[in-house]
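Chemist: Sequence first, then the predicted structure:
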Amino acid sequence: MKENQYIVLKKKVDFATKNLKNCCKTGCSFCCYQLIEVFDFEEQTIKDAINKLDDNNKAIIKKNLESWFTFFNENTPNEKVLDEHDTISNMINLGLSKKHPCPLLINNLCSIYNNRPLACRVHVVESNPELCEKDPYRASSKESHSIRNKIFSEIKQKKGKYYMTFLPYIATEIIKIESQIKPIKKLYIK
């Protein structure tokens, strides 16, 4: 996807979600305890946003990444390239008993909020934010889910073969860590 197409897509998502009923407030970060998938065409924008952070925030993110990968490595199989079952399904099941924040979360705020992934932009919860604390994988509103489906349909119609990967993996391309980074299969959009 060309950069201008991606910018238009982000604007569409932001416009559509702006008009949804939303119980989320600044500092509410319960949904930031999910495994976030990122499209390949979002990667450079995210990397650029991380690069622009000050050294203090990068140091916090590095510590967060080390912690996240320790958690991830303890809760995923060894000696194989991880697939969707090993990662997404496993993390959703863990999310109800063990939660771990997104490495880019600092003081309950997204450190790259203006450049956050589409998955984060489209996740809107209408009511009962206290339920989010108990279930970080709580479904977003029906309208939000409909917007997400429209995004996927639009992406599928674009020429090209797109894939998704996980946000912490992208962050480690900018902020190097010592923890093991297990190989994962790219999730191709069909």
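Modeler: Yep, that arrived.
Chemist: all contacts plus neighbour counts: C-alpha atoms, from now on.
Modeler: Noted.
Chemist: residue at max distance from the center of the chain?
Modeler: Glu79 (25.0 Å; Cα atoms, centre = their mean).
Chemist: ok but it is inside a helix, no?
Modeler: No: assigned with DSSP: H, G, I helix; E, B strand; the rest coil, Glu79 falls outside any helix and is coil.
Chemist: residue nearest the centroid of the protein?
Modeler: Residue closest to the mean C-alpha point of the chain, counted by Cα atoms, centre = their mean, is Ile36 at 2.5 Å.
Chemist: in the chain, which spans are strands?
Modeler: Using DSSP state E, the strands of the chain run over residues 37-39, 105-106, 109-110, 163-166, 187-188.
Chemist: any chance you could map the helices in the chain?
Modeler: 3-18, 43-51, 55-74, 84, 90-95, 118-122, 130-134, 142-157, 167-171 (DSSP state H).
Chemist: Second structure follows, compare the two:
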Amino acid sequence: MNSNLTSILKNVKSVHNDLDKVIGSIDNMCRKGCAHCCYQPIEIVACEELPIAEYINNRIGSDLYKKVRKQIMDWSIHFNEHFAGFESLKTVDDVSHANRAYREKVNEDRLACPFLVNNLCSIYEVRPLSCRSHIELESATLCEKDGLKESTNNIKKIRNYHFEKLIKNPNSTLRYLPVAISRTFGFNKIFKPHPMIKLN
């Protein structure tokens, strides 16, 4: 890994660690094995691909690798069938609407994040900012009733503060986690063309 990528990786880990300390200081109802919030498309900043790919290449066993790879393939089939066609996405509002509609479809169909295995996150140690900052303060039952339940405004402010730190890395984009990491599993263009959100 060249020095530039090493620097970016170090920055991502630093931002994640800082976020964990803040979130960890807040009483919440999230517990190991509770995965109600994992039935929605997860978005990651481009720089977050580095620690996830590194973890997959060095820490995941062959059986788990095969399981997640199969689930990414299944996720791509659902995405290709239900995400709006590229030709219909002419404006930023079109893309925003398509993302919102697909988020609701994933939740409706109870399509789990492909990294969820036996109700546990297989990349928990390197999970993206969007997952690290998503906590429930009142009751896990609320998440069970509404898989798309949003965090409180205070938690959103914490998330956005750390998000701004991440996107200071050059060429920052926002993509769905399975799309961004698919090449790490040996896939090439299994997702149909769709816009990549540029952040800087």
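Modeler: Nice, I can see it. Just so we're clear, the structure is a prediction, and the values are computed from it rather than from any experiment.
Chemist: Tell me the residue in structure 2 aligned with the residue nearest to the centre of structure 1.
Modeler: Using TM-score structural alignment, the partner of Ile36 of structure 1 in structure 2 is Ile42.
Chemist: Including distance to Cys102 of structure 1 and mean neighbour count, could the helices of structure 1 go into a markdown table?
Modeler: Formatted as a markdown table, these follow (distance: least, Cα to Cα, whole Å; neighbours: other Cα atoms under 10 Å):
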| stretch | distance to Cys102 of structure 1 | mean neighbour count |
| --- | --- | --- |
| helix 3-18 | 21 | 14 |
| helix 43-51 | 14 | 17 |
| helix 55-74 | 7 | 17 |
| helix 84 | 18 | 13 |
| helix 90-95 | 12 | 16 |
| helix 118-122 | 11 | 18 |
| helix 130-134 | 15 | 14 |
| helix 142-157 | 20 | 15 |
| helix 167-171 | 8 | 20 |
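Chemist: what about those, which gets the closest to Phe30 of structure 1?
Modeler: helix 130-134 (5.4 Å; Cα to Cα).
Chemist: Report the separation between the closest residue in space to Asn107 of structure 1 that isn't next to it in sequence and Met91 of structure 1.
Modeler: Nearest non-adjacent residue to Asn107 of structure 1, counting by Cα to Cα, 6 or more residues apart in numbering: Gly27, 7.8 Å away. According to Cα to Cα, to the nearest Å, Gly27 of structure 1 and Met91 of structure 1 sit 23 Å apart.
Chemist: what lines up against Gly24 of structure 2 once you look at structure 1?
Modeler: Counting by TM-score structural alignment, the partner of Gly24 of structure 2 is Lys18.
Chemist: From Asn115 of structure 1, how far off is its match?
Modeler: Using Cα to Cα, Lys18 of structure 1 is found at 16 Å from Asn115 of structure 1.
Chemist: about what we covered before: wait, isn't the match of Ile36 of structure 1 in contact with Ala180?
Modeler: No: Ile42 of structure 2 lies out of contact with Ala180 (Cα atoms under 8 Å); the separation is 10.5 Å.
Chemist: Quick one: residues contacting the residue nearest to Asn107 of structure 1.
Modeler: Taking Cα atoms under 8 Å, 6 or more residues apart in numbering, we find Gly27 of structure 1 in contact with Asn107, Asn108, Leu109.
Chemist: Quick check: the aligned residue for the first one in structure 2?
Modeler: In this case it means Asn107 of structure 1. Using TM-score structural alignment, Asn107 of structure 1 pairs with Asn118 in structure 2.
Chemist: Put together a markdown table for the helices of structure 1, with distance to Gln180 of structure 1 on each row.
Modeler: A markdown table is the format used below for the helices of structure 1 (distance: least, Cα to Cα, whole Å):
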| stretch | distance to Gln180 of structure 1 |
| --- | --- |
| helix 3-18 | 32 |
| helix 43-51 | 20 |
| helix 55-74 | 7 |
| helix 84 | 19 |
| helix 90-95 | 18 |
| helix 118-122 | 25 |
| helix 130-134 | 29 |
| helix 142-157 | 32 |
| helix 167-171 | 11 |
